[in-house]
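> Just need the structure, nothing else, for what follows:
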Amino acid sequence: MPIAKITRFILLPVLSAFLMGCVSASLQNLSDSLSSAILDQNDIEIVREGLPAYLLMTDGLIEQQPENTDLLVSGAKLYALYASELVRETSRARNLSNKARAYAERALCLERPSLCRIDRLPHDAFAPALQNADRASLNVLYTYGLTWASWLQAHSRDWDAIADRPKIESLFERILELDESFDSGRAHFYLGLLRSQLSPALGGDPETAKSHFERAIELSRGNDLAVKVALARNYARMLYDRDLHDRLLREVLQADPNVPGLSLSNTMAQQEAQQLLAESDSYFQE
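As a prediction, this is how the structure comes out:
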């Protein structure tokens, strides 16, 4: 049965519940279960084709429960995933990343009003304001950070957006202060990405980026294959270290991608690792 028809059969009873005003905690549980199923899926095309229908369902849930931070966080993360990993058109990625960030901001404002619209602050006031965050607000702050990073990726040619990079770094640094192991150390992963985007001549810091990637690998016990791919792509290539580059990518390809919560990400990482390794001869020409 085509995916579009499958998702239609899933959504019809849910939409009927909306029309009858029967939104309940059970639908939120359904949302949580579907989110987990997406992250545990190892067929990228199923997710690429099926996720838009689920995003529409999430929009409907949020419309019915606009102050439900759990739904806002779930929607923000999935819109960010779709924008950064599954959409090829730049304009669509921008629009989707805008929505992801908007949902995350709404969740942050509801959970911690003192942090609402914190991105509007000048940088010298931004980092001190982050001290208002505590472990209880960690999930919404982290979600806001990852959606902001996704937004930056989608707006990478906009210099006004690029100017936000130091703020995003400060946000993830605060997350490390609160709990560096949160989400298996992914704050280190994002800091590694941010600090390896630019060459040293333009303000990048590849050695610090490497340290963040290595710590993320430790905290995930090597299960988060996307980190090794990023270390190969963003650090080993920049430093022209083919031995490290090829070793990391082979480790990724030899690993079992099926890890709870990481199967989709790991499958994408293996796909990219295969492509990068195939390009190794041409990239590292003697």
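> CA atoms for contacts and neighbours, from now on please.
Noted.
> what's around K5, how many residues?
11 (other C-alpha atoms under 10 Å).
> scratch that, L202
Burial of L202 is recorded as 8 neighbouring residues (other C-alpha under 10 Å).
> roughly how far apart are A76 and W148?
10 Å (C-alpha to C-alpha, to the nearest Å).
> Same question for Q65.
The separation that Q65 has from W148, given C-alpha to C-alpha, amounts to 23 Å.
> So for these two, which sits in the more crowded spot?
For the pair Q65 and W148, the greater number of neighbours falls to W148 (27 against 15), based on other C-alpha under 10 Å.
> out of everything not next to it in sequence, what's closest to the more buried one?
If the residues on either side of it in the chain are set aside, W148 comes closest to R101, at 6.0 Å by C-alpha to C-alpha, 6 or more residues apart in numbering.
> re the thing from before, residues bridging contact with A76 and W148, i.e. touching both?
Contact criterion C-alpha atoms under 8 Å, 6 or more residues apart in numbering; residues shared by A76 and W148: R101.
> Count the neighbours of R135 for me.
If you count neighbours by other C-alpha under 10 Å, R135 ends up with 11.
> Might one say that it is in contact with E177?
No. Using C-alpha atoms under 8 Å, R135 is not in contact with E177; the gap is 9.6 Å.
> so where do the helices sit in the stretch 51-200 of the chain?
69-81, 90-111, 123-129, 138-154, 159-162, 165-179, 186-195 (DSSP state H, counting those that start in this stretch).
> possible to save the ones you listed as CSV with distance to S31?
Putting the helices of the stretch 51-200 of the chain into CSV (distance: least, C-alpha to C-alpha, whole Å) gives the following:
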stretch, distance to S31
helix 69-81, 8
helix 90-111, 15
helix 123-129, 32
helix 138-154, 17
helix 159-162, 31
helix 165-179, 26
helix 186-195, 23
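> now the other sequence, so there's something to compare against:
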Amino acid sequence: MKQRLTSLIIIIAAQFITGCSLSISNFSNNLNKAVKSNNDPQTVMQALPAYILLLDALIEDDPQDEDSLIASSRLMTAYAGLLGTELEILSSEAENGTNIYHQNKLKMQQEKLTEKALQRAARANCLYEENLCDLTSIKFSEFEKRLQIIEDEDIDMLYSLGTAWAAWMQTNSSDWNAMAKLPQIKLLMQKIILINETWDNAGAYMYLGVLNSLLPSTLGGKPEEGKINFEAAIRITKGNNLMAKVLYAEYYARLMFNKKLHQKLISDVLSMKELPDEYMLMNTLAIQKAKALQMSAEDYF
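The predicted structure is shown next:
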């Protein structure tokens, strides 16, 4: 389970932040566009810590500002996601003392970032709307009731909480208390789809595709639902979001040992000639991942 969750946070890396309000909104929107249209994940990863510290300073000045809190949460979650891509590269290389040390260091940094990101997203949601308070700690039955009365305009806050929560769960996947929150995260993403299935370029469908394809049906997984989720993401983004195809190959096709589907999806990704600006970072990460999947396909199948 832990190994199969590693790509969950990579979705987050390229989703990044969306707008809030006033000056924070302008800053977030401009930074969001610049990052999403960048084809160099390493440069983005090196630049993000400065912006994280900037938002820390804004929050220090006004700890109750929900816009700064949610922008900070999104930024830290995105950075943690990029660290996840670095971890995947390191784990695929031949292990040595330095490599293991660096992996552990990045993992600890990820854990700190996602913990803080989830705390800030939860606090921002609570400041925004009383009904959104304590969603990460209440019982499942109460969680269901709360989601039923969430309004359409709450989608931005709710989705930000969901992505931060998913990132936190992934970095704590060895903790069964963290994994016990999986049903809540899935239900939250289903609510996002009910409100607006196109939100964040069908991001909720990609999360559900991964979460439903973690285990075979004999062990409680729902891979056929995962297949539907991935295909919905591909349909909505008109095939432009290559990460949806890569995750479809990694999670569904490999789980079902469907080599033909796996190779077709990977081939589609690697044959893409022009990358739309809106998906540049996401697709750059997807192509990197597709190459790794292609290299390991012969051994896997």
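> TM-score for these two?
Once superposed, the chains reach a TM-score of 0.85 (TM-score structural alignment, normalised by the length of structure 1), with 261 aligned residues with a C-alpha RMSD of 1.8 Å.
> rewinding a little: A249 of structure 2 versus the aligned residue in structure 2 for the residue nearest to W148 of structure 1, what's the distance?
Structural correspondence for R101 of structure 1 with respect to structure 2 (TM-score structural alignment): L118. Using C-alpha to C-alpha, L118 of structure 2 is found at 29 Å from A249 of structure 2.
> can you check M189 of structure 2 too?
21 Å.
> do M280 of structure 2 as well
From M280 of structure 2 over to A249 of structure 2 (counting by C-alpha to C-alpha), the distance is 20 Å.
> More neighbours: which of these two?
Each of M280 of structure 2 and A249 has its neighbours counted (other C-alpha under 10 Å); A249 has more, 27 against 23.
> so who does that one touch?
A249 of structure 2 makes contacts with 261-263, 265-266, as judged by C-alpha under 8 Å, 6+ apart.
> Just the buried residues of stretch 37-46 of structure 1, please?
For stretch 37-46 of structure 1, the neighbour count (16 or more other C-alpha atoms under 10 Å) marks 37-42, 44 as buried.
> among those, which are in helices?
Among the buried residues of stretch 37-46 of structure 1, the ones falling in helices (DSSP state H) are 37-39, 44.
> Present these as TSV; the columns should include distance to E111 of structure 1.
Putting those into TSV (distance: C-alpha to C-alpha, whole Å) gives the following:
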residue	distance to E111 of structure 1
A37	26
I38	26
L39	25
I44	33
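> Let's see which of the contacts of A249 of structure 2 end up in helices.
261-263, 265-266.
> returning to what we had before: max pairwise distance over the contacts of A249 of structure 2: which two?
L261 and I266 (8.6 Å; C-alpha to C-alpha).
> higher neighbour count, these two?
More crowded of L261 of structure 2 and I266, by other C-alpha under 10 Å: I266, with 25 against 16.
> tell me, stretch 195-214 of structure 2 lands on which residues of structure 1?
Aligning stretch 195-214 of structure 2 against structure 1 (TM-score structural alignment) gives residues 178-197.
> S173 of structure 2 contacts M179, correct?
Yes. With contact defined as C-alpha under 8 Å, S173 of structure 2 counts as touching M179 (6.1 Å).
> Could I get the contacting residues of the residue nearest to R174 of structure 1 when sequence neighbours are not counted?
Nearest residue to R174 of structure 1, sequence neighbours excluded (C-alpha to C-alpha, 6+ apart): L130, at 6.9 Å. Applying C-alpha under 8 Å, 6+ apart, we find L130 of structure 1 in contact with 115, 171, 174.
> do the same with L8 of structure 2
Taking C-alpha under 8 Å, 6+ apart, one finds 166-167, 170, 207, 210 in contact with L8 of structure 2.
> Distance to L113 of structure 2 and neighbour count for those - can I get that in a markdown table?
A markdown table is the format used below for the contacts of L8 of structure 2 (distance: C-alpha to C-alpha, whole Å; neighbours: other C-alpha atoms under 10 Å):
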| residue | distance to L113 of structure 2 | neighbour count |
| --- | --- | --- |
| A166 | 13 | 27 |
| A167 | 9 | 32 |
| Q170 | 12 | 27 |
| Y207 | 20 | 28 |
| V210 | 22 | 26 |
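> Give me the mean distance between the helix or strand harbouring I24 of structure 2 and structure 1.
For I24 of structure 2, the host element (DSSP states H and E) is helix 22-36. For helix 22-36 of structure 2, the mean deviation from structure 1 after alignment is 3.2 Å (mean C-alpha distance after the TM-score superposition for structure 1).
> From the chain's centroid, how far away is that helix?
19 Å (C-alpha atoms, centre = their mean, to the nearest Å).
> same deal with stretch 12-26 of structure 1?
Relative to the centre of its chain, stretch 12-26 of structure 1 is centred 29 Å away, using C-alpha atoms, centre = their mean.
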